[in-house]
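Asks: give the three-dimensional model of this entry:
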Amino acid sequence: MTTMLQEPRAVAAPVTADDVRRGELAAFLRSRRERVSPEQAGLPRGPRRRTPGLRREEVAHLAAVGVTWYTWLEQARDIKVSPQVLDAIARALQLDRSERSHLFALANAVDPVPENDCPGVSADLRMMLEQLEPFPACVQNSRYDLLAYNRTYSVLLGDLDRLPPEERNCMWLAFTNAEVRATLCDLEETTRAMAARFRASMADHLGEPAWERFLAKLLAASPEFRMFWARHEVAPITSPRLRSHRHPAVGELRFNFTGLWTGPHPGGRMLTLTPADQATRERLDRLSALARSGGV
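Replies: I've put the predicted structure just below:
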């Protein structure tokens, strides 16, 4: 009996996470391209058009990239793509904010024009802040911008409404505003911890222009921040905290901080300061009454 030897079969390479991501990116680009009509893109339709939406060469033209390169992108080829090119493609395909975020996530790239971490504060959240009186409360994004706050929180730090919007940031106030710094009983411990939490948050936003500009602004304005930043200390933003404030009208106030995320983390967060002792509870009532009367 003659034994037939079979040729060994080639073993297919395993599918990697990058393969899956490139495939999803290619399918997403094709679906978005087919959705945009030539008229929407400001292009003539021309005769004998069979392709739904835009052609590949039209997207490449609108994004100012090579046709072959864009074709490879839609074919899930393993090629490098810069954030600037992705930005141009997103504009050519008229992607909305959610679609744009999805595009950059699939490309494993950092968006050079990222969405605000917490673009707005709803009327319901503002109502909650008011109902928390006399407890100080605010809503801030992951960069510590103050997006909304109640009366007691404002007067606790002086008068936030007097400040221009670009200065209403907890990090900026703690390191550069003399009036706010005077309210912090444990100034060095508090600012050091804030710098450590900011560094931990910054890791999720490396390369984002808004974060990089704010970091540069802090480094230029505060020698104290530069010193803490050079230590590379990190602390979780959710770490429990007890903080004491000193107010000229009512005296020392000791608070426990509670942070509640208002959406996906990292994003908007509602921060509530609750009294750590009975004396603080009584002084908060006085502070809130002064705020309502305009006496602070």
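Asks: alpha carbons only for contacts and neighbour counts from here, please
Replies: Fine.
Asks: tell me where the stretch 1-150 of the chain has strands.
Replies: 137-140, 146-149 (DSSP state E, counting those that start in this stretch).
Asks: next up, for comparison:
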Amino acid sequence: MHRWRDRLSPEVVGLPAGGQRRAPGLRREELALLAGISVDYITRLEQGRAANPSPQVVEALARALRLSNGERAHLFCLAGLVPPGPDTVPAYITPSVQRMLDRLAGTPVAVYDAAWTLLVANPPYAALMGDPSGWRGNERNAVWRNFLGYESRVRQTPETQHALRTALVAGLRAAVGRYPADQPLRRLVAELRARSELFAELWDSGAVGRHEAARKTIDHPQVGAVTLDCDVVTVAGSDLNIMIYTAEPGTEDAERLALLTVLGTQSLVG
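Replies: From the prediction side, this is the model:
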């Protein structure tokens, strides 16, 4: 893993260079920040002292290190795991999608898999919606959070909330159809059915819906209400859902978005 760190510069992954460096690549602390894993755990992994890393940890490291498909499969094998097959929900962010994220560094962007589990959120998105780096397991799934009452900064009316929930259930149903052998996905659905009567009702009714472009108002704790356009782009082939928030140039909302992005980036880095 050390050689994969060495080939990535901080600038390439959107981090400050941070003064003089003994090596040109990423430090362990920087990889830990990108992957959402403790520095101590990465140290133990590189020294061969960490046994049985989870598939989620390996996937997070592969994304942070920007590994190719072949390198990612090799990393899974090194961890003693079977690389994810074609019948499981893809969690791989392709190089082309990563380049797009790099070019949208000043725009709030989040990438979800086909089951609406958050894979990566850039710093502007974290500043806008709240830092998701501490979310674990099902907490990272948008369907789970929406139906089980987790806090959201997005204002909702009963109508918009129903439309969103219907679209999320429909998307999850479609993912189950495309990846019938994915056991974690099936467990997610079973747990949602058991814990949310509303989810079970929508699931059993065969609810049909899809994510539409929308204007959303986000109540930010520092800059106040920000109204933005929200678009969801689906990447054919990799089954990724990319959520992008933008503001009309020259408006107060654009100014507030720029301000909270600066404030949020400072707090995340500092």
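Asks: TM-score of the superposition?
Replies: Overlay of the two chains. TM-score (TM-score structural alignment, normalised by the length of the second structure): 0.57; 181 aligned residues with a Cα RMSD of 3.0 Å.
Asks: highest average neighbour count across the strands of the stretch 1-150 of the first structure?
Replies: strand 137-140 (a mean of 26; mean count of other Cα atoms under 10 Å).
Asks: closest one to D204 of the first structure among the strands of the stretch 1-150 of the first structure?
Replies: Taking Cα to Cα, strand 137-140 is the member of the strands of the stretch 1-150 of the first structure nearest to D204 of the first structure, at 16.5 Å.
Asks: A142 of the second structure maps to what in the first structure?
Replies: Superposed on the first structure with TM-score structural alignment, A142 of the second structure falls opposite C170.
Asks: test my guess that its match contacts L146.
Replies: Yes. With contact defined as Cα atoms under 8 Å, C170 of the first structure reaches L146; the gap is 6.9 Å.
Asks: what range does stretch 111-126 of the second structure cover in the first structure?
Replies: Using TM-score structural alignment, stretch 111-126 of the second structure lines up with residues 139-154 of the first structure.
Asks: hmm, who's touching the matching stretch?
Replies: Under the criterion Cα atoms under 8 Å, 6 or more residues apart in numbering, residues 117-118, 120-121, 126, 129-130, 133-138, 160-161, 168-171, 198, 201, 211, 266-271, 287-288, 291-292 lie in contact with stretch 139-154 of the first structure.
Asks: so which of those residues sit within helices?
Replies: Among the contacts of stretch 139-154 of the first structure, the ones falling in helices (DSSP state H) are R126, L129, E130, C170, M171, F198, S201, W211, L287, S288, A291, R292.
Asks: now for the first one, how many residues are close by?
Replies: The number of residues packed around R126 of the first structure, counting by other Cα atoms under 10 Å, is 15.
Asks: mind putting the strands of the stretch 1-150 of the first structure into TSV with distance to L184 of the first structure?
Replies: Below are the strands of the stretch 1-150 of the first structure laid out as TSV (distance: least, Cα to Cα, whole Å):
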stretch	distance to L184 of the first structure
strand 137-140	17
strand 146-149	18
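Asks: in the first structure, which spans are helices?
Replies: Using DSSP H, the helices of the first structure run over 17-35, 56-63, 67-74, 83-92, 97-106, 123-131, 151-156, 170-176, 178-183, 187-202, 209-221, 223-230, 278-293.
Asks: any idea what R281 of the first structure aligns with in the second structure?
Replies: R281 of the first structure maps onto A254 in the second structure, by TM-score structural alignment.
Asks: list the contacts for the closest residue to its match other than its chain neighbours?
Replies: Spatial nearest neighbour of A254 of the second structure, excluding adjacent residues (Cα to Cα, 6 or more residues apart in numbering): A247 at 5.0 Å. Applying Cα under 8 Å, 6+ apart to A247 of the second structure gives the contacts T227, L228, D229, D253, A254, L257.
Asks: for the aligned partner of the third one in the first structure, give me its contacts.
Replies: Aligned counterpart of D229 of the second structure in the first structure: N256 (TM-score structural alignment). Residues touching N256 of the first structure, when contacts are defined by Cα under 8 Å, 6+ apart, comprise P240, R241, L242, R243, L273, T274, P275, A276.
Asks: now the residue nearest to A254 of the second structure: how far from P221 of the second structure?
Replies: According to Cα to Cα, to the nearest Å, A247 of the second structure and P221 of the second structure sit 18 Å apart.
Asks: and what of D102 of the second structure?
Replies: 27 Å.
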